[in-house]
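Participant: model the following, please.
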Amino acid sequence: MIDQKIKNLLEKHLSDGLTGAEREELMAMLDDLPDEEVVKLLNGIETPDLYIPEIPEEKISHRLDRIRDKLFERDQVITLKERRTGSVWKGVSKIAVAACLCVALGWGLYQWKWTDKKEDLMVMEHRDVDPAEPMALITLATGETIRVDSAEVGLIYSKNGLNVYKNEDGQIIYKDSSETESTPSYLTIHTPKGGFTELRLEDGTLVKLNAASSIRYPSSFRSDKRDVFVEGEAFFEVEPDKERPFRVHSQKQVIEVLGTSFNLVSREKYAKTTLIEGRVKIVADGNDYYLKPGQQALVADKVEITDVQTANSLAWKNKEFVFDNSSFKEILREVENWYDVQMVFYDADIENVQLSGTVSRNVKLSELLKVLEMNTNYKFEIRERRVLVKRY
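Facilitator: You can find the predicted model right below:
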């Protein structure tokens, strides 16, 4: 039934008839589908006679470059990839590819020819970019999607006993009076690039989500456990409960706590946990590891536990960029997520520069880039939501 709804929305998109709310709903629903399901849906849609059924990956990548700003503005998530000569991006999300195909159908992008990237970007308007702001997409168990921004306070959604609020502290609160303990309803909160949010769980636990992150959790926890699922970066202040351990499931590991505060970064190839207060147990590859305050566990091919400056891990929630011998590529990835921009490199190779320092996350993008220019051999140029990166 959900697949049919997605199909209807895609067909409506081809006729340029989607409302803003429907477009956000379509994006969220596509993002939750496996790749193979997205392909089936696209293949089952009736398309104009001019549709080219098989588009080479290189052309998809190029077309995506040219439409992403116009189509989704701040909601697209594309990870920073190092450009290599003669290669194309492999890390494009399902939404982006599906959207690219849909636009190719509806707007006739098959006629576009790729020109020199530099020449193409030069025609785009110069514009500064604001920093991230409170913003989130909530996907309910029913499949409905709610967009929450900084302006909304109070009751956001109410239907069939389900209520979603945003309190004066900017925290999202979710309550469902119709559910039972045996069948709790789940929701997913996703922050796009250029957005962040806070939420208060049913047990009182506070969660702060960084840009391009998500958390899936039940509206109420069962009597014996509290489980949530995280991707991206999140800070937790867990409400103590000796009878119900709090467990965070992420890439590579499971974190188990009773009451504590910690920061978690969960990526495809690694998970990094920094303990601020209390004590946590990390379960990885069948083994248990325990952290003390001021320690960090990096779980990748192996588990490494080190003593760290916790302020560096908390910098994002305190609205600061703190670089401590950070690599140039790591810094640019953070900039991409916080400002919702895409880095475009003129040079195939990126210098392995290590930088240290602190910059406010509240400044406009141009101000941050000036700081980076002063400390590297690179020059930055803002073109809409792209940043051209070239060596002096």
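Participant: C-alpha from now on. contacts and neighbour counts both.
Facilitator: Will do.
Participant: neighbours around Arg279, how many?
Facilitator: 17 (other CA atoms under 10 Å).
Participant: here is a second sequence; please produce its structure as well for comparison:
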Amino acid sequence: MKEEAFELSALISGYLLCTLTPQEEERLKLLLAADEERYRILEAYRAAEPTAARLSNMDSVDVDQAWHKVNNRFQTPQVVQRKNRYGWLKYAAILIAVIGVFLFYFNLNKADPGIVADITKTYQNDVLPGTQTAKLILSDGTQITLDKEKQIIGDEKGTTIVSNQGEISYGQSATNALAATKFNTLIVPKAGTYKVTLPDGSKVMLNAMSELEFPVSFADNERLVSLKGEAYFEVAKDAARPFKVKLNGSEVEVLGTHFNVSAYNQTAKTTLLEGSVKVRNGESSSILVPGKQALSDQQNIVVAKGDLDKAVAWCKGDFYFSNDALEPVLTEISRWYDLKLIYKTKIPEIHITGHVSRKAKLSEVLDMLKDVSNRSFGIEGRNLIIN
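Facilitator: Purely as a prediction, here's the structure:
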């Protein structure tokens, strides 16, 4: 994006100064055709007073001194400076720079409103935290974008669906054999979170990069959903229909309880807050009581004491780290701020303890990380640089 913005600025400057070659004119046409907003930028410059007059107004600025600084950076001592010949290049360079900076920030903000200026001037830019956003895929393949605005999606096989304030609700209804065979999928992207009230009244909150598949109406013998990513469940009690969550290689079965499941990879972490759950993987099973946590995959189930505050911190709007290795900490942060992690050095063997609000801008989270990790970081767009 940055390179194209400054290429476009150079071509617009050449156009205004009538110095473009035929090949450069074709390239300018191509870039303008890609976005009509670029035409408006060009027209804004053309509609202003003549270019020559605008450039002559630059004489009020000490252009020679600025140009001398540029020459000192890029010329060797053996090059003899020519003061008058090609003097117009000074103005062209300034025009390119002015247009280039404008285009870069124009394109940056237009393409990604989550990228904002860093008021501390520490980083190239800052990044806003995630928000309530998701995509719902109906049984017929229709895709609906969800946010905070109220939407009445209508009937899905006899079930009314309403989305409002970051939560989608399925109207409770009697068991519908046809609806029980039709599945909806709620997909929460990076930098997102969303809640869903299922047809039985159970409530689920999905974290960023998570996906929940569920029937429009539950069957009369069980309530089965599939999860990828992380979710917090508050399951409605129904002794006749156990609630089951299919994970990567394992399954959680409950009757009525509160628990958190993190299944971003092949190992699922189930933490129980209330009630009881059975975790099984086909080979074996384990019963959890409140305060316990199970790590399960296709071969093993390991039960240990769980950190309840840490497990549900994300639901309460916090990052909570307790002697966590740096890499998974950064991975969790990257999911919430939609970042690409770029390591400039080998990942250090350090562990992080601390907490910070997920409502904070990225720069504030990095301030905490710098204090506890003794590392430095950089932000370039949505790239997080780890030095």
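Participant: TM between them?
Facilitator: Between these two chains, after superposing, the TM-score reads 0.65 (TM-score structural alignment, normalised by the length of the second structure); 273 aligned residues with a CA RMSD of 2.8 Å.
Participant: check contacts around Gly130 of the second structure.
Facilitator: With contact taken as CA atoms under 8 Å, 6 or more residues apart in numbering, Gly130 of the second structure is in contact with 190-193, 336-338, 359.
Participant: let's have the residues you listed in CSV, adding distance to Asn107 of the second structure and neighbour count.
Facilitator: Output for the contacts of Gly130 of the second structure, formatted as CSV (distance: CA to CA, whole Å; neighbours: other CA atoms under 10 Å):
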residue, distance to Asn107 of the second structure, neighbour count
Lys190, 21, 20
Ala191, 21, 23
Gly192, 23, 24
Thr193, 27, 26
Trp336, 23, 24
Tyr337, 20, 23
Asp338, 18, 24
Lys359, 25, 15
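Participant: residue in the first structure paired with Ser276 of the second structure?
Facilitator: Residue pairing (TM-score structural alignment): Ser276 of the second structure is matched to Arg279 of the first structure.
Participant: quick check: its match vs Val238 of the first structure, distance?
Facilitator: Applying CA to CA, to the nearest Å, the value for Arg279 of the first structure to Val238 of the first structure is 11 Å.
Participant: try Leu10 of the first structure
Facilitator: With CA to CA as the criterion, Leu10 of the first structure and Val238 of the first structure are 41 Å apart.
Participant: repeat for Leu9 of the first structure
Facilitator: Using CA to CA, we find Leu9 of the first structure at a distance of 39 Å from Val238 of the first structure.
Participant: joint contacts of Arg279 and Val238 of the first structure?
Facilitator: What both Arg279 of the first structure and Val238 touch, as defined by CA under 8 Å, 6+ apart, is the set 257, 259-260.
Participant: where in the first structure does the strand ranked longest in the second structure fall?
Facilitator: Taking DSSP state E as the criterion, the second structure has its longest strand at strand 223-234. Mapped onto the first structure using TM-score structural alignment, strand 223-234 of the second structure covers residues 226-237.
Participant: now what about that stretch, what contacts it?
Facilitator: Applying CA under 8 Å, 6+ apart, the contact partners of stretch 226-237 of the first structure are 205-218, 221, 244-251, 259-267, 314, 317.
Participant: just checking, the match of Ser276 of the second structure touches Glu256?
Facilitator: No - Arg279 of the first structure is beyond contact range of Glu256, at 9.1 Å (criterion: CA atoms under 8 Å).
Participant: what's the match for Ser9 of the second structure in the first structure?
Facilitator: For Ser9 of the second structure, no residue is aligned by TM-score structural alignment.
Participant: residue contacts, Ser9 of the second structure?
Facilitator: By CA under 8 Å, 6+ apart, Ser9 of the second structure lies in contact with 96-97, 99-100, 103.
Participant: flag every buried residue along the helix or strand where it lies.
Facilitator: Assessed by DSSP states H and E, Ser9 of the second structure sits inside helix 2-16. Neighbour counts using 16 or more other CA atoms under 10 Å place 5-16 of helix 2-16 of the second structure among the buried residues.
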